[in-house]
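Novice: sequence first, then the predicted structure, then my questions.
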Amino acid sequence: GWVFDHSEGRSVYGMQYATAVISGIEGIFPLNLDLKTKKGPSKIVMQIAVMKRAITAGLEFSTVVFDSWYFASRLILFLEREKKDWVTEAKSNRKIYVDGRWVRLKDYADSLNIRDMTAYSIDGESYFMKSITTGMRNVGKVQVIVSRGLNSEKFFVTNRIDWKPRKVIDQYLRRWDIEVFHRELKQDGLGHLYQRTHESLLGTAKLSPLGALLLEISAIRSLESHLKIGKGTPGLRFRSIAMRVLVDLLKAMENHGKEFLDALLESIRKPYKSTMGVMGGQIAKL
């Protein structure tokens, strides 16, 4: 259906996925690629379910980083209950408590003088930042960082009020890892995927991250070096979980493989008329 593409700033006709990765010194490991439907649960609910499964499976992670689209009280309450650190970007209309009243982040930033801010250099670019620990409406006590660049102004929020601004920004920049995952998916064909049945889209949603996950695991040089990874990284547990997922997938393919492949091939052979003859030649090569 029609979904908003933030990279193009407009609505496009396509599919929408909820994605999550776990990132450590060994690589970027896909956790989830779920198809979002209009009648299904919200992305917030979907991501909470993903983290619940990860925690139940024994995956250790300390910090959750997400963009402003996921900055909702329901997700924050879940992370606080699980005692997870979190960092996010906030929209400018969020309200914080300053000098006895609630003000928008944008209004607070406009009241700042450049002399009130500290200069930082990140990737060769200069930024002026101001940190304040205060209350945020519907969130609670947080650290807010106003970051002012040459042509931009951003707001970052975290529950770690003890972190220095530079560490907060460094943690948030780890969110780029999921963009790397998105880029790899598009390069591997997801960007030109014109499947039209729910079954084939769901199959792609499961097989694509599984393939990426197995490639990451195969890059680990040895079991001995893997065992040296410390707490808070994917660890050996990730390997065993991935292998169980692979075994389950192979068993499912053995039992229902023909039905799955038939549905997949049918969707490839019969795209919507609006795209027939446009991408058909490329689809056949997938």
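Specialist: Yes, it's here.

Novice: please make it C-alpha for all contacts and neighbour counts, starting now.
Specialist: Will do.

Novice: which helix in this protein has the most residues?
Specialist: helix 235-269 (DSSP state H).

Novice: one more to weigh against that first structure:
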Amino acid sequence: MNHPNTFSLSLQKQSDSGRIIDDHELNRAFTELKFRSLARQSNITKKRGYETLSLIFVFVLLPFLKRSLSSFCNGGYLQNYVQAHKDTFYRFLNNERFNWRKLVQLLASKIIAMSKEVPLKEKVLIADDSICPKSGKEIELVSYHFDHKVRRSILGNQYLQLGFHDGLHFFPIDGAFHTSSHRPNTDMRDIDKRTNGWKRRKEALSKKTDVLVQMLDRAWKSGIDASFVLFDSWFAHDDIVRRIVDVGYGVICRLKRNRVKYGYRGGAYTLKQLWQQIAKKQTVWIKDRTIKGVCLNVTLKKTGSVRVLFVSDGRKQWQALLCTDTDLEPSRILDYYARRWSIEVYFKDAKQMLYMGKEQSNTFDALIASQSLVMIRYLLLVYIQIKHGLNACVGPLFRQTSDNQSLWMFSRAVWDHVKELIFKSSDILSYRIEPDLLFHFIDIIEDLIAEQSRWVTAKL
């Protein structure tokens, strides 16, 4: 078997040792994870028409075939999966009654339970947000957000993501949209106020910090154990830290240099004052690190006792991290916070490979469905990694799976043309080959193709 050159070295070695996935592992995952049952529990069902699972599978498959929904429906690919029209798929995406959040959480919890058990200290939750630019001002709940990368406000959707990390793999477990007050239009789809779609619209108009706490509360109630929640300085507020601790998780985050006062040995200091007057003089080289640091146990008005780690390059640059565990060593705090990078990798993979932000619809319900499908695709790839003991990133795995699916589609199309040519030439061939023998030959090939593609048909 030839392997793509884009494989990482670790994945290439595992592939060479015979532990890599075969062509239809992605398809088998649907059956092994009992996806139909998960969808039914999430109210993602249809009373009539094409089966729900078949439609979801087509949506999951699109990035692996490098196709948009419109090109997929118009290019003749659809007939190999389900005999549905394009409108069927768009109506499915726009269904406001589907509970996509529950489907993602059920799937994530199931895959996490199948992974190798690790100590509680290795488990963390990671929160971050990202902006997906949009060009249509008529998109429901689209708004302007300040993008720190380009240092200006851009039109788009801001996506808040919560993920679980067990030391090896990142699992997206929840997501929400945030709409700012700067909106080019105020139009909203008129739907039943009792539906999941309306609840998600209300959530999008809520404060982002409140939504984060709600997401963590859902994770706690669903049984997701973690020692800390990791996030950047944007969420680093005394009230937010206190509310997260009340939920049941510890916090490690980067701190802002603002006017917040920290209590230390009877005095009240800003972060900058703590550094200049106390911490700077006490820094020492951190073990196995090329930076200096020192921990100070301080108090916050609402959270109470916390530990602040000051780190410096030994010159003028310095940063501060907060940890709610007042006994944690500086090196361990840095180790934990470094794992926050995994959510940045997730955003990169989701945008470049899994079609995050590339949905083509003006309705908010389709946006929710599309982002949920991004998480589902990622979770399926992580499941395949866990199943085969792979520890590399999902990028090489995605590329191989994509190549395998594209190859199957191509071979199917070639056979359809060959079969059509055989039927058109049957009168000529029948002089030398008995018709029954000819049809028996065709049946053998069809059975082989059906055997290879049995997991990707509409009869899932």
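Specialist: Structure's in. What do you need? If you're wondering where the values come from, they're calculated on a predicted model, not measured in any experiment.

Novice: and the TM-score between them?
Specialist: The TM-score (TM-score structural alignment, normalised by the length of the first structure) is 0.70; 222 aligned residues with a Cα RMSD of 2.5 Å.

Novice: buried ones in the helix or strand following the longest helix of the first structure?
Specialist: Using DSSP states H and E, the next helix or strand after helix 235-269 of the first structure towards the C-terminus is helix 280-283. Under the neighbour-count criterion of 16 or more other Cα atoms under 10 Å, helix 280-283 of the first structure has Ile283 buried.

Novice: residue range for helix 280-283 of the first structure in the second structure?
Specialist: Counting by TM-score structural alignment, helix 280-283 of the first structure falls onto no part of the second structure.

Novice: so what touches that helix?
Specialist: With Cα atoms under 8 Å, 6 or more residues apart in numbering as the test, helix 280-283 of the first structure has contacts from His192, Leu193, Tyr194, Ile268, Pro271.

Novice: at 7 Å instead, please
Specialist: Helix 280-283 of the first structure has contacts (Cα atoms under 7 Å, 6 or more residues apart in numbering) with Ile268.

Novice: for stretch 69-79 of the first structure, same thing?
Specialist: Residues outside stretch 69-79 of the first structure that contact it (Cα under 7 Å, 6+ apart): Ile44, Ile48, Thr88, Asn138, Val139.

Novice: which two of those have the greatest separation?
Specialist: Taking Cα to Cα, the two most distant members of these are Ile48 and Asn138; they sit 18.1 Å apart.

Novice: could you pull out the helices for the first structure?
Specialist: Using DSSP H, the helices of the first structure run over 43-57, 73-81, 105-110, 165-173, 176-187, 198-218, 223-227, 235-269, 280-283.

Novice: turn these into CSV, including distance to Ser152 of the first structure.
Specialist: Converted to CSV, the helices of the first structure look like this (distance: least, Cα to Cα, whole Å):
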stretch, distance to Ser152 of the first structure
helix 43-57, 27
helix 73-81, 26
helix 105-110, 12
helix 165-173, 15
helix 176-187, 18
helix 198-218, 33
helix 223-227, 41
helix 235-269, 38
helix 280-283, 39
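
Novice: Ala119 of the first structure is nearest to which of these?
Specialist: helix 165-173 (10.3 Å).

Novice: from the chain's centroid, how far away is the closest one?
Specialist: Put simply, helix 165-173 of the first structure sits 16 Å off its chain's centre (Cα atoms, centre = their mean, to the nearest Å).

Novice: repeat for stretch 45-60 of the first structure
Specialist: Using Cα atoms, centre = their mean, the offset of stretch 45-60 of the first structure from its chain centre is 13 Å.

Novice: what are the buried residues along that stretch?
Specialist: Met46, Gln47, Ile48, Val50, Met51, Ala54, Leu59, Glu60.

Novice: give me the range in the second structure that that stretch lines up against.
Specialist: With TM-score structural alignment as the criterion, stretch 45-60 of the first structure aligns to 210-225.

Novice: which strand is the longest one in the second structure?
Specialist: Taking DSSP state E as the assignment, the strand of the second structure that covers the most residues is strand 152-165.

Novice: re the thing from before, just among the contacts of stretch 69-79 of the first structure, which is most surrounded?
Specialist: The most crowded member of those is Thr88, carrying 25 neighbours; neighbours defined as other Cα atoms under 10 Å.

Novice: which ones are touching it?
Specialist: Contacts for Thr88 of the first structure (Cα under 7 Å, 6+ apart) come out as Val65, Phe66, Asp67, Ser68, Phe71, Phe156, Val157, Thr158, Tyr172.

Novice: still on that earlier bit, let me know the closest of the contacts of stretch 69-79 of the first structure to Arg244 of the first structure.
Specialist: When those are compared for distance to Arg244 of the first structure (Cα to Cα), Ile48 wins out at 21.9 Å.

Novice: once you drop chain neighbours, what's closest to that closest one?
Specialist: Closest residue to Ile48 of the first structure apart from its sequence neighbours, by Cα to Cα, 6 or more residues apart in numbering: Leu75 at 6.8 Å.

Novice: neighbours of that neighbour, how many?
Specialist: 14.

Novice: and for Glu224 of the first structure?
Specialist: Neighbours around Glu224 of the first structure, by other Cα under 10 Å: 9.

Novice: again with Leu249 of the first structure
Specialist: 16.

Novice: and if you look at Arg174 of the first structure?
Specialist: 15.

Novice: how near is the aligned partner of it in the second structure to Val124 of the second structure?
Specialist: Aligned by TM-score structural alignment, Arg174 of the first structure pairs with Arg339 of the second structure. Computed as Cα to Cα, to the nearest Å, the Arg339 of the second structure to Val124 of the second structure distance reads 9 Å.

Novice: and for Glu25 of the second structure?
Specialist: From Glu25 of the second structure to Val124 of the second structure the distance is 28 Å (Cα to Cα).

Novice: so between these two, which is more surrounded?
Specialist: It is Val124, of Glu25 of the second structure and Val124, that has more neighbours when counted by other Cα under 10 Å, with 27 against 17.

Novice: show me the contacts for the more buried one.
Specialist: Counting by Cα under 7 Å, 6+ apart, Val124 of the second structure touches Phe164, His165, Asp166, Ala226, Ser227, Phe228, Val229.

Novice: try 8 Å this time
Specialist: Val124 of the second structure neighbours (Cα under 8 Å, 6+ apart): Phe164, His165, Asp166, Asp225, Ala226, Ser227, Phe228, Val229, Leu230.

Novice: endpoint to endpoint, stretch 132-147 of the first structure covers what distance?
Specialist: Using Cα to Cα, the end-to-end distance of stretch 132-147 of the first structure comes out at 12 Å.

Novice: hang on, the earlier thing: now the two most distant members of the contacts of Val124 of the second structure.
Specialist: Of all pairs drawn from the contacts of Val124 of the second structure, the one with the longest distance (Cα to Cα) is Asp225 and Leu230, at 13.8 Å.
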